[in-house]
Each structure stands twice: as structure tokens, then as C-alpha cells.
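Participant: My questions concern the predicted model and sequence given below.
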Amino acid sequence: MRTLGEAVLPRSGPAAQGVDASGIDRFVTAVAALSDAELHSLMVLRHGHVVAEHWWPPYEPGTPRLAYSVSKSFTSTALGFAVDEGRVDLDATVLSYFPELDAEVTDERSRAIRVRHVAAMASGHDGDAFERARTAGDGDMLRGFLLTPPEHEPGTVFAYNQPCTHALSAIIQRISGGSLTAYLRPRLFEPLGITRTGWTRDPQGREIGFSGLHVPTEAIAKLGQLYLRNGVWADRQLLSPQWVEEATRAHITTGVPETDWDQGYGFQFWRSRHGYRGDGAYGQFMLVLPEADAVVAITSQSLDAPGVLEAVWTHLLPALTADAPPDRVWTPGTVPLPGPAADGLQPDRTPLTLRPGTGNQLPGLHTVQVVTGPDEIRLREGDSELAAALGAPGAWTTTGPLATASAWAGGQLHVDVIFVETPHRLHLRLDPAAGTFEARWETSPLGDPPLSELRVPR
């Protein structure tokens, strides 16, 4: 049994680990200047120590949040344990783990897809086969993936293909007889002290693998540190160094016209201009930087992921290898994320029940209510209702998985709703005179899930 001390990342001032704290400031400032990027959390590790960490309110350190495709690197780690234990063979075909599908899968290329091919996003398909696989399998993505013939020989072309990772997840769950989380718990989560997790499941009950993992930022940083140390955690070899090397080297060229997406792809890891990374939609990053003996974990709401990485290379990476001033510490500001702006005029507060207006972008959201004493906002979607205390102007009020801030402007009530277990923010504009509301996403959740599912899976 591991002790608590072994699971805690030690903290240190930046200068003690040779880090120039002013470079961290410059990185944060550079990202803030981007029009389509918003940091939610940042952890910087060097020489195994946390030298900088910050969460922008209403985001908090212990809250698990959706990592999007950083989930893939956790799924890859599960594969690594299974390979190290001799339970999965990289050169076996995917089909061999599901003999019940053997009679159905007749295409020779589908039958030839190996585990190493799906690990490297090289199944032979031209692009993401997500929708085709879901349709072909009547909702069973694993079956549909094997029933969707690749256009090319497996192992010859790269395509970022969600069913590839789902196949890895399905294999782990087949050989273990349990969930992906259950397999990782004694091997990864418990040794690293990762206690708060949730993972989205498919209709067959499988954790989907390619996305859907909810973990705190520190869990992302810890996984990066495990790989940086070649599979060692607290003097214990959890993963073999052979797996770390195999998973993080380039197995196939990607041909993606963005510099940091054109360095090759490993086993569910992207190669970068510097080191390698786990990479999730809207700017979720686990950056492993062997040249600096460093790890950077970032959660954000960013459409400009290349801009965020450029800021890392321009400002943060040099700070990690600089001669640091001996007395410089990093003291981040405490300013929360901005909310709606008020114009100073606030009508008398009265209960409101509003219907969708012509500018509403969420067709499933059919009613918004504001009640008073205490102030609360309620969102009705289908048969479900989300309720949260209504935050004041310039401040966030958190109620479970929701945080709100509100302000009156131009006779309308503007409410921002942050789903704090995800990267996403919903903008609401309530018009009492017209009896209507308009809703739009700052960034749209992938897959268009119901609002009630924008939280850690239960």
C-alpha cells in the first residue's frame, strides 16, 4: 500500500528548481492577449516539484473536469500495463479479442487491423470513422468499427480516428472483465493518489476511452511526471521504460498542416516541437518536456490551441531552462474569469419565466426561470431541470457543477453559466419585456450532450 506522502507532488519555489518566474508571468500574459483562449488552470513541474500552480475562479484545484482527448493518454497507459503484464499483444489483431464478431467481419483489411495500428491511429481509414462506426454497429462502436472497411492497408496512413481508441478501451475491458477505471485504479490511480475520477460510458456500458475522462488538473500533471520519469513513481517502476519509449515515439507521420500536429504520432500521444503531449479539445494539455525535465498541465477554453502552444515555446520553455533569480517567486493574481458587464441600471427584481427567442442557439433548452428570495436561475431541458444560485455582477456563485454570474444591461439580464466540470460556458440573455431568452455557447460541447450531462459521470 502506498503512503499519502508518496502520492503528493512536492512544492517548491521556482528559483529553487532553476525556473525564472517572470517567464511564467509572460506566458500567462501572452495567453490572456489571445482572442480565443482562456486559461482555467496551470501547473508547472520541474525536477519533480510543482513550481507554479493556479486556478482561475470559479475553477478549483480538486474539481475533476472533462479532459477531452487527454483521456487517450490514460487509455494508452492502460494498454501499457496490459502489454507489460503479457495480457495484450500489440501484434495481435483487434478482432482476435472479440471472436464473437469473427463471422460478421469479412473485409480482409478490417480483419488485419492490429492493436499497434489502432494505438497509433493507423487503422487504414481515411478519416474519423466515428459516425460510420456508430451507424454500422447500431450504436455499438466497437462492432461498427470492425464492420467499416478501411480505405487503405492498416499501418500505412494516419487519421485521427476516435474508434481506434475506443477499440483499445474495449480490449482492456475484455481482457480484464471490468471497466477501464477499475483496471487503472490499482495500477495508476491509487499509486499516484488520483481519487476523484469519472469516465463517460457508451450504450454497451464501456468507458469510451477516446474522451470522457474527468480528472483534476493535478492528475494530468502526475501522469506526465510518470512518463517523464520513464514509468517510475516514488521509486517504484509502475510502467516499463520500454512502454514509455514505445508509446511516446513517432510511429507514423501525420501530415497535419499545424507545426505541433505535424511531428508524428505515438501510441495516443502527439509528438511536439519540444517533447510530446496529451492533447484535448479546447486546449487541455499535458506537455512532457524531457529537455527541461519539466511537465506542464493546462486546462482552458481555447479555440486557438496553436497559439497557446506557441506561448509555451516562446515564454515558458525558456523560463524552465534559465538561470533563475534566487529571490523571485511566482505570485499569480487572484482575478477570476470575467463575467457579464453591467450598465449600472437594475430593474426591480421579479420572478421571470421565459421562452426561447429567435436568437436562441440551444433548441433543447425550452424554459429559463429566474426566481427571487433567494435569487436562483432554473434551466429546463426536456424532463430535466438544472438550478443554481444567481451570482452577482463581478462575482461567481457555485452550486454543484454550475457557477453563475449575472448583470443587468440595456434592460436585459445577462447570465453566464459555467459548467465547472467541463471547459464550457453558456451565455444567456434574458429579456423580461419580450418574455424570451437567447442562449449561446462560448465553445460548444462536443457531441451536443444534454446540459444535465455536462458534469462528472455518476
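Facilitator: Perfect, I can see it now.
Participant: From here on, just use CA atoms for contacts and neighbour counts.
Facilitator: Fine.
Participant: could you pull out the helices for the stretch 51-200 of the chain?
Facilitator: 71-84, 108-112, 115-119, 130-136, 141-146, 162-176, 180-184, 190-192 (DSSP state H, counting those that start in this stretch).
Participant: Indicate which one of those is closest to Trp408.
Facilitator: helix 71-84 (39.2 Å; C-alpha to C-alpha).
Participant: what's that closest one packed up against?
Facilitator: When contacts are defined as 3 or more C-alpha pairs under 8 Å, 6 or more residues apart in numbering; DSSP states H and E, helix 71-84 sits against helix 162-176, helix 180-184, helix 241-248, strand 276-280.
Participant: helices and strands around whichever helix or strand comes after the third one, which ones?
Facilitator: Right, the one you point to is helix 241-248. Once helix 241-248 ends, the next helix or strand along the chain (criterion: DSSP states H and E) is strand 270-271. Where contact means 3+ C-alpha pairs under 8 Å, 6+ apart, strand 270-271 is packed against strand 276-280.
Participant: What helices and strands are in contact with the strand it packs on?
Facilitator: Using 3+ C-alpha pairs under 8 Å, 6+ apart: strand 276-280 touches helix 71-84, strand 270-271, strand 284-289.
Participant: Output these in JSON lines; the columns should cover distance to Ile175 and mean neighbour count.
Facilitator: Shown next, in JSON lines, are those (distance: least, C-alpha to C-alpha, whole Å; neighbours: other C-alpha atoms under 10 Å):
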{"stretch": "helix 71-84", "distance to Ile175": "9", "mean neighbour count": "24"}
{"stretch": "strand 270-271", "distance to Ile175": "26", "mean neighbour count": "25"}
{"stretch": "strand 284-289", "distance to Ile175": "28", "mean neighbour count": "27"}
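Participant: alright, now check it against this:
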Amino acid sequence: MQAGLERQSGQNYGRWVSSPNWVRSALAAPVVQDPGTRMQYSTASTHLVAAILTRVTGRPLLDVARDWLGPVPGFRITGWDRDPQGIYLGGNQMAMCTRSLLAFGAMYAQEGQAGGRQVVPRAWIDQSWQRRTASIFSGQGYGYGWFLGQMGGRDVRYGWGYGGQMIYVFPATRRQPAMAIAMTSDPDLPSGRTGHRDQLHRLADRIAAAV
């Protein structure tokens, strides 16, 4: 989210996904700031990561994701939109039920372990939770796809999807075990400017405090 390219989310999203080649369109966007500086939240940035993974592995990204995350009990991707070139969309439109989101969050909460295996390297989780920039939405820290904040008097890392699809991960402390919370909402309605996201945050905060 610090590529420096004009963001292809918000008011630019529709134009971007209407282009004949999403990768080329993302790379052709004007440079609006120095790379590595201020956050520019852009779905195109994560889609470029998807395109890179597709090229490097030589396989459809859905197959790769199912292989990598297959050992996670209860996790399942039932559908995923693709761009005109057949690359799975790296930013959104991945169909999962609430239980699948929770299974993914629980795996992160357990330092990458699930089903008796180390599914995601602990080092990667640590890197993804390091503050890389500040969120343009809240001013909170932002790592690799995770917003960094506090809820219920403890640290939280959360993923926020359009409409209010949420994963909250609370790392373990000396006094409290690790915990994950998942919430799903109407995928066709915005959650930021409507206040719905903030309502979900307050609910997660109360749950964390109660636990």
C-alpha cells in the first residue's frame, strides 16, 4: 500500500475493474507520491501481488491457496473472482463463510499453527504485524494487510473487508490467551463511511473485554 501509484479503490475502483487488463492498468497508473511513503490503500496493489504469485508458482492462485491453507481445519474458499486474464483477484471477492474467516484468524492467533502443523511460518506472522505505515482511514498502524490497534485493553490485529467482513486477532499475553473473532456483513454495502465498521469495532471491543 506504499507503491506510490494512484489508488485503484474508492472512486477509481469501477474504472479499474472495467479495464481489459487489470495488471497493466494498475502499473500504468500515475505516480502520485514517492514509493515507500504515505499509505495509498489500493486493491490494485494486492492484485499485483496475486499476479506475481501466479507467475512465480505457475499455477492458479486458488489452487495455491487451497494447498497452502488446506491443513487449517474448517477453512474453505468456495469461490473467487478473476480478472480478464484469469488471475484471481488479490484484493477481494473471495467467497468464505464466517467459520472459514474464524479458522484463518484462529490459525494466526496460534502463531501460524493449525491441525497439528505449522501452516504459516511464525516469522512471516511477525513481519506482517510490524507497523509499515499509518492507515489513511484511522491513523492506526498498518502492516502487511493487517490494521494494528487496541481493543478490550489489549493489542489487536484486524483485517477489514468491504461491507464489514472482519477478522480480529488478539495475540497472547502473559495473562491472556490468544483469541480470534470473525464477523460477516452485507457484502454489497459500504461499512466505513456508514459507521457500520465502527459498530463492529465496538462489538469486538466488548467481546474482548468480557473474555
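Facilitator: Everything's here; your move. Given the structure is predicted, the values throughout are model-derived calculations rather than measurements.
Participant: How close are the two chains, by TM-score?
Facilitator: The TM-score (TM-score structural alignment, normalised by the length of the second structure) is 0.83; 194 aligned residues with a C-alpha RMSD of 2.2 Å.
Participant: need the helices of the stretch 51-200 of the first structure in JSON lines with distance to Arg440 of the first structure, can you?
Facilitator: Shown next, in JSON lines, are these (distance: least, C-alpha to C-alpha, whole Å):
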{"stretch": "helix 71-84", "distance to Arg440 of the first structure": "27"}
{"stretch": "helix 108-112", "distance to Arg440 of the first structure": "41"}
{"stretch": "helix 115-119", "distance to Arg440 of the first structure": "36"}
{"stretch": "helix 130-136", "distance to Arg440 of the first structure": "25"}
{"stretch": "helix 141-146", "distance to Arg440 of the first structure": "30"}
{"stretch": "helix 162-176", "distance to Arg440 of the first structure": "27"}
{"stretch": "helix 180-184", "distance to Arg440 of the first structure": "34"}
{"stretch": "helix 190-192", "distance to Arg440 of the first structure": "38"}
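Participant: okay, the helices and strands packed on strand 276-280 of the first structure in JSON lines with distance to Val371 of the first structure next?
Facilitator: As requested, these are exported to JSON lines (distance: least, C-alpha to C-alpha, whole Å):
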{"stretch": "helix 71-84", "distance to Val371 of the first structure": "39"}
{"stretch": "strand 270-271", "distance to Val371 of the first structure": "48"}
{"stretch": "strand 284-289", "distance to Val371 of the first structure": "35"}
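Participant: looking at those, which is closest to Ile24 of the first structure?
Facilitator: Comparing these by their distance to Ile24 of the first structure (C-alpha to C-alpha), the top pick is strand 284-289, with 14.9 Å.
Participant: Provide the aligned range in the second structure for that closest one.
Facilitator: Alignment of strand 284-289 of the first structure against the second structure: residues 165-170, by TM-score structural alignment.
Participant: ok, residues contacting that stretch?
Facilitator: 101-102, 105-106, 108-109, 154-160, 178-185, 187, 204 (C-alpha atoms under 8 Å, 6 or more residues apart in numbering).
Participant: can we see that at 6 Å?
Facilitator: Residues from elsewhere that reach stretch 165-170 of the second structure, judged by C-alpha atoms under 6 Å, 6 or more residues apart in numbering: 109, 156-160, 178-185.
Participant: related to what we said a few turns ago, how about the helices and strands packed on helix 71-84 of the first structure, which one is nearest Ala21 of the first structure?
Facilitator: When these are compared (using C-alpha to C-alpha), the closest one is strand 276-280, at 22.7 Å.
Participant: superposed on the second structure, where does that closest one end up, distance-wise?
Facilitator: For strand 276-280 of the first structure, the mean deviation from the second structure after alignment is 0.9 Å (mean C-alpha distance after the TM-score superposition for the first structure).
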